[in-house]
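>>> heads up, no residue letters with this:
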């Protein structure tokens, strides 16, 4: 209960609660619409979807400046790829929020009539959201490749050499030449089934050791299809979009509950 109270006290925590409810309501009204369910309940579910969407926009109102300002510390990162993708991702996210703020003001009737074309601004905001997700995925895949090079190849081959050395009764006095010969045999003549099993084990270990990258990648992959659908690049039903939104929200809660799996720097 204490963890929930702490989570709910955060603005981002409340946003995720509303987001989960919003996408759940979308699943509900789509299911009712498909099955020709109760019309009154259907309209209430659609109305709840719209209200929660507006509430989330109000909750993040003004955060575009905070997101844009957070770009400056990222620019001092030594790794060029992470520096570039993280900086551009935050700029794209800040642009999305700014445009979303303007659309929100228009929906509330606080802007002069016909000052903006809300559908076009909303479409542009969605594009910036898509750019931010794609940049985040680029950074995720870069981290995955780096992990592969650092852990998958080195640790996998080293552990296999040790296992084969032990099984062959290799003593501590084994010469360097014998170890090199053993390494060559393992790398070039592995049993395919054993190799596959070992690779799965190593991948599982990598996911466990780098849960932050795994969680961020899964979240971004779930999120990716939502703006793609809004832009008409892919065509998914509201029910599928609602399911993807729920899954993405649940995954994004994990770093807040466990800071050890939070990406640093976040995208």
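Everything's here; your move. Just so it is clear, the structure is predicted and the values come from calculations on it, not from any experiment. Residues are numbered from 1 along each chain as shown.

>>> only C-alpha atoms for contact and neighbour calcs from this point on.
Fine.

>>> the helices in the stretch 51-200 of the chain, which residues?
Along the stretch 51-200 of the chain, counting by DSSP state H, counting those that start in this stretch, helices occupy 63-69, 71-74, 80-107, 118-147, 154-167, 176-188, 192-209.

>>> any chance of the ones you listed in CSV, plus distance to residue 262 and mean neighbour count?
CSV is the format used below for the helices of the stretch 51-200 of the chain (distance: least, Cα to Cα, whole Å; neighbours: other Cα atoms under 10 Å):
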stretch, distance to residue 262, mean neighbour count
helix 63-69, 17, 16
helix 71-74, 16, 15
helix 80-107, 14, 21
helix 118-147, 13, 19
helix 154-167, 24, 14
helix 176-188, 35, 13
helix 192-209, 13, 13
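
>>> between those helices, which one is closest to residue 235.
Proximity to residue 235 (Cα to Cα) singles out helix 118-147 among these, at 15.4 Å.

>>> how far off helix 192-209 does that closest one point, in degrees?
Inter-element angle recorded for helix 118-147 and helix 192-209: 120 degrees (by axes from the mean of the first three to the mean of the last three Cα atoms, to 10 degrees).

>>> what helices or strands is helix 118-147 leaning on?
helix 80-107, helix 211-230 (3 or more Cα pairs under 8 Å, 6 or more residues apart in numbering; DSSP states H and E).

>>> also this one, for the comparison:
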């Protein structure tokens, strides 16, 4: 299994570049359609998008093995919530990638009998489960950081004076919300890996929701979300310190 893991790691950056290009094509196709471009131009962009998607699937062959290995490592995390979210997130990602490999075999013509609609639905369903678990992990880590920061502020008495000035319940509520927003922004600003992971997962979330018909979005919006999450993924590859650990 180790050779497959090494191969997957080497091809991950190229796959992210192809993903960014694929969703850029989706965004461009939507813009061309809105501006009344010719059918030939739209077909060319969509054909390029399809080829990029097929190339991505080829580069992801064996990536499910990498996800299984990551799940094995996550099982040893001391924090119960993190162990649950990270392990199941990787396992769902492994299932998503395995379905994607079957789709590649069908679209490339190696296994013409593959029911592409059925396997595509399965793939996006596992992708959605993985994203929900990743977002749960992000929310858990964010809550811990917020509580730690709020505890430090209470110990210093930094926000008590502001609350003392509120002479009505409405003012107290507005002040409390203002303080919570300041606290949230401060925590996210001080933790770029968590901020990037949260934004990336939120952007990716709209893709399976749209493909599964749970929340319909425009092709342009889906393309923008995919492009944004791809660029953020490339940033974590170029600057490993921006990747959320574990």
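Arrived safely, thanks for sending. Keep in mind that what you see is a predicted model, and the values were worked out from it rather than measured.

>>> quick TM-score on the pair, please.
Counting by TM-score structural alignment, normalised by the length of structure 2, the TM-score of this superposition works out to 0.86. Behind it: 232 aligned residues with a Cα RMSD of 2.2 Å.

>>> hmm, back to that, which one of the helices of the stretch 51-200 of structure 1 lies nearest to residue 44 of structure 1?
Among these, helix 80-107 sits nearest to residue 44 of structure 1 (Cα to Cα), with 19.5 Å.

>>> average gap between that closest one and structure 2?
Compared with structure 2 after fitting, helix 80-107 of structure 1 has a mean deviation of 0.5 Å; criterion: mean Cα distance after the TM-score superposition for structure 1.

>>> that helix maps to which residues in structure 2?
Mapped onto structure 2 using TM-score structural alignment, helix 80-107 of structure 1 covers residues 80-107.

>>> returning to that earlier point: what's the closest of the helices of the stretch 51-200 of structure 1 to residue 57 of structure 1?
helix 80-107 (6.7 Å).

>>> run through who's touching stretch 118-132 of structure 2.
Applying Cα atoms under 8 Å, 6 or more residues apart in numbering, the external contacts of stretch 118-132 of structure 2 come out as 88-93, 95-97, 99-100, 102-103, 201, 204-205, 208-209, 211-212.

>>> if we can go back for a sec, so how far is the match of helix 80-107 of structure 1 from its chain's centroid?
13 Å (Cα atoms, centre = their mean, to the nearest Å).

>>> sorry, back to before: would you turn the helices of the stretch 51-200 of structure 1 into TSV with distance to residue 55 of structure 1?
Formatted as TSV, these follow (distance: least, Cα to Cα, whole Å):
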stretch	distance to residue 55 of structure 1
helix 63-69	14
helix 71-74	26
helix 80-107	10
helix 118-147	16
helix 154-167	48
helix 176-188	57
helix 192-209	35
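
>>> ok, residue 86 of structure 2 touching residue 74?
Yes - if you go by Cα atoms under 8 Å, residue 86 of structure 2 and residue 74 touch, sitting 6.2 Å apart.

>>> distance of the equivalent of residue 158 of structure 1 over in structure 2 from residue 178 of structure 2?
In structure 2, residue 158 of structure 1 lines up with residue 155, judged by TM-score structural alignment. Residue 155 of structure 2 is 19 Å from residue 178 of structure 2, where distance means Cα to Cα, to the nearest Å.

>>> could you give the number of residues near the equivalent of residue 214 of structure 2 over in structure 1?
Aligning on TM-score structural alignment places residue 214 of structure 2 opposite residue 233 in structure 1. Residue 233 of structure 1 sits with 10 neighbouring residues when counted by other Cα atoms under 10 Å.

>>> then the one 10 residues further on?
Counted with other Cα under 10 Å, residues neighbouring residue 243 of structure 1 total 18.

>>> and for residue 235 of structure 2?
So residue 235 of structure 2, with other Cα under 10 Å, has 15 neighbours.

>>> which residue lines up with it in structure 1?
Under the alignment (TM-score structural alignment), residue 235 of structure 2 maps onto residue 254 of structure 1.
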